[in-house]
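Peer 1: Fold the following, please.
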Amino acid sequence: MLNTETPSQEHAGLDQYPVAELVDTLIADQFNAIAAVQAAAPSITAAVDAAAPRIAAGGRLIYVGAGTSGRLGVLDGVELHPTFSWPHERALSLLAGGKGAMFKAVEGAEDDSKQGFLDLAALLPQANDVVLLLAASGSTPYVLGALDAARTAGALTIGIANNPDAPVAMRAELGITLDTGPEVISGSTRLKAGTSQKIALNTISSAIMVRLNKVYGNLMVDMKATNAKLVRRAVALTRHATGADEASAHFVLEQCDFHVKVAIVVLKCQVPIARARALLAQAEGSVRAALLLQ
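Peer 2: Next up is the predicted model:
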């Protein structure tokens, strides 16, 4: 039996726990998710090292999964645009059962390896694409079908599973095993197995974005200020990076369409907006490098 499916021996009487003990038990088990991701850090590092150059060369991030794993992939990809201004068309997700499966389980969809192959192939994968294949069991047919299509096209494949020696990790070019073990509620991989996948995806995509110069220091400087909250955040980030007062930061941001990177270079180098944009282009989007060019 898979580790993720094996009944936990620690909490056989879970249904009899008082609420406070039940809550403490469920929370405490989540720390095992963190430990599993930490143990996989070398594999995650290798994945980032392999993926970043391909994405920098124009590749896409493509997430593939079923059920909880698939939904976590959708979430990670969707959040890249507001966080890093990453183009929607370069963060794609395939979920067994289609878009409707995001909100309602589509029974049997995960068992269709042929559909996984066809869905991935329909995206016309290229050599610079990075395909993240998620399966807690590590053997979901839909995901393995997509893996075959990605490998056939020469895309980089990264298999993420929660069981050792899982097919998706073994057959992918790079495998990441998040060995979270039995769940408190036996077999419910939406618990710590899902948490570990969320952490791993956050880490991989965020590290890639840092390598693509989407961050200055530890500041999120390539965000989209699409609402009042994000406008305030853009002003705060610009002030923090430059030491400018609120009025000056807001004024410059208004002139450059609230692009924090540009505002930082304008204020720190005291150059016109056009010059700041040219410096950033010359520095391949790196604020730090652009400041050194002036």
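
Peer 1: switch to C-alpha atoms for all contacts and neighbour counts from now on
Peer 2: Will do.

Peer 1: all strands for the stretch 101-250 of the chain, in order.
Peer 2: 130-135, 156-161, 174-177, 215-216, 219-220 (DSSP state E, counting those that start in this stretch).

Peer 1: Adding mean neighbour count, write those strands out as a markdown table.
Peer 2: Shown next, in a markdown table, are these (neighbours: other Cα atoms under 10 Å):
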| stretch | mean neighbour count |
| --- | --- |
| strand 130-135 | 29 |
| strand 156-161 | 28 |
| strand 174-177 | 25 |
| strand 215-216 | 20 |
| strand 219-220 | 17 |
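
Peer 1: Quick one: closest of those to residue 291.
Peer 2: Proximity to residue 291, assessed across those by Cα to Cα, is greatest for strand 215-216 (11.0 Å).

Peer 1: can you give me how far stretch 43-63 is from the chain middle?
Peer 2: Here stretch 43-63 is found 11 Å from its chain centre; the criterion is Cα atoms, centre = their mean, to the nearest Å.

Peer 1: Same check on stretch 260-270?
Peer 2: 28 Å.

Peer 1: what does that stretch contact?
Peer 2: Applying Cα atoms under 8 Å, 6 or more residues apart in numbering, the contact partners of stretch 260-270 are 221-223, 234, 237-238, 241-242, 244, 249, 252-253, 256, 271-273, 276-277, 280, 287, 290-291, 294.

Peer 1: quick one more, to check against the first:
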Amino acid sequence: MAERATEARHPHSAGLHAQPAAMALGQLLDAQIAAISQVRGAFGSIAEAAEAGAAALARGGKMGYAGAGSSGLMALADCLELAGTFGIPPVQTPILFAGGTAALLHMTGGVEDDPALAEADFVAAGFNAGDVVLCLSASGTTPYTLVIADLARKAGVVVAGFANVPDSPLLAVSDIRVCIETGPEVVNGSTRMGAATAQKAALNMLSVLVGIRLGHVHDGYMVNVVADNAKLTGRAARIVSDLSGQGIEAARAALARTGGAVKPAVLIAAGETPEAATATLAASGGHLGPALARLKR
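Peer 2: Reported below is the predicted structural model:
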């Protein structure tokens, strides 16, 4: 495994065990910062993957995630946030994680080497041609992820491969290649650190760009948020108030008329009827910007 950059020796690895706590923590943090800085060089491919994912979701298709181990956990974390942050139905964002829910309580390495498991997970996800799957592997060699990528391409699913090693097998079979070259880890081979940190940052940005393209982010607000707890209910009311220019009570009243849906509530608080708000949003493809501009004319 020495030929993999993610398995090479980091210059700060030697003597790590004997360092004072503050020095060890400083070197670990510096390595994380260096790793995450490499994401900037992948902006073009991250944007391409986001545009593909948003297009698939907009037409009712899927943008799935696939991975094993630390990369799988980064994929899972991003995937689980999409419903609450952007109101995207989970059925449209399947997660293929090696070992399934059992592996979340006790992670074992063997599941990432099982092609039959990958095949079963791919079938269960229900992808169709034109869908997108984000496949993550730090080394770019994880068998589970490679099988998913291969099956996806054969099914006409767009594969966006995320790897931390250039010229790796995953990138070679991907339609969109997101290479974040993070190099060796301070704890030799522990890609849950620099490589995973960089992957999570990339996914954070990708999913926000997807939300923007779908019209679920306006002026930095989550306008398609699912308000299912007290915190989010209060946030929804503040969003409606700020974007409509009306008071918080008018915002709450508008939300009550929409069952908590923020976008139409903004328009209702600004003076439209519920029926007109629905029609205006339909005409703008669910984007608040042109809907508000039309209302102000």
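
Peer 1: returning to what we had before: any chance of the strands of the stretch 101-250 of the first structure in CSV with distance to residue 204 of the first structure as columns?
Peer 2: Shown next, in CSV, are the strands of the stretch 101-250 of the first structure (distance: least, Cα to Cα, whole Å):
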stretch, distance to residue 204 of the first structure
strand 130-135, 10
strand 156-161, 11
strand 174-177, 11
strand 215-216, 15
strand 219-220, 16
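
Peer 1: what's the closest non-adjacent residue to residue 156 of the first structure?
Peer 2: residue 130 (4.8 Å; Cα to Cα, 6 or more residues apart in numbering).

Peer 1: returning to that earlier point: what subset of the contacts of stretch 260-270 of the first structure is buried?
Peer 2: 221-223, 234, 237-238, 241-242, 244, 249, 252-253, 256, 273, 276-277, 280, 287, 290-291 (16 or more other Cα atoms under 10 Å).

Peer 1: where do the helices sit along the second structure?
Peer 2: 21-37, 43-58, 69-86, 100-105, 115-125, 143-154, 169-172, 194-213, 230-244, 248-258, 262-269, 274-283, 288-296 (DSSP state H).

Peer 1: chain center to the first one, what's the gap?
Peer 2: The reference is to helix 21-37 of the second structure. That offset, for helix 21-37 of the second structure, works out to 24 Å (Cα atoms, centre = their mean).

Peer 1: hang on, the earlier thing: tell me which residues touch the counterpart of the residue nearest to residue 156 of the first structure in the second structure, please.
Peer 2: Matched by TM-score structural alignment, residue 130 of the first structure corresponds to residue 132 in the second structure. By Cα under 8 Å, 6+ apart, the contact list for residue 132 of the second structure reads 52, 53, 56, 62, 63, 64, 157, 158, 159, 160.

Peer 1: How much space separates the counterpart of the last one in the first structure from residue 64 of the first structure?
Peer 2: Superposed on the first structure with TM-score structural alignment, residue 160 of the second structure falls opposite residue 158. Remark: distance between residue 158 of the first structure and residue 64 of the first structure (Cα to Cα, to the nearest Å) = 10 Å.

Peer 1: repeat for residue 256 of the first structure
Peer 2: 36 Å.

Peer 1: Same check on residue 232 of the first structure?
Peer 2: For residue 232 of the first structure relative to residue 64 of the first structure (Cα to Cα), the value is 35 Å.

Peer 1: Many thanks, we can stop here.
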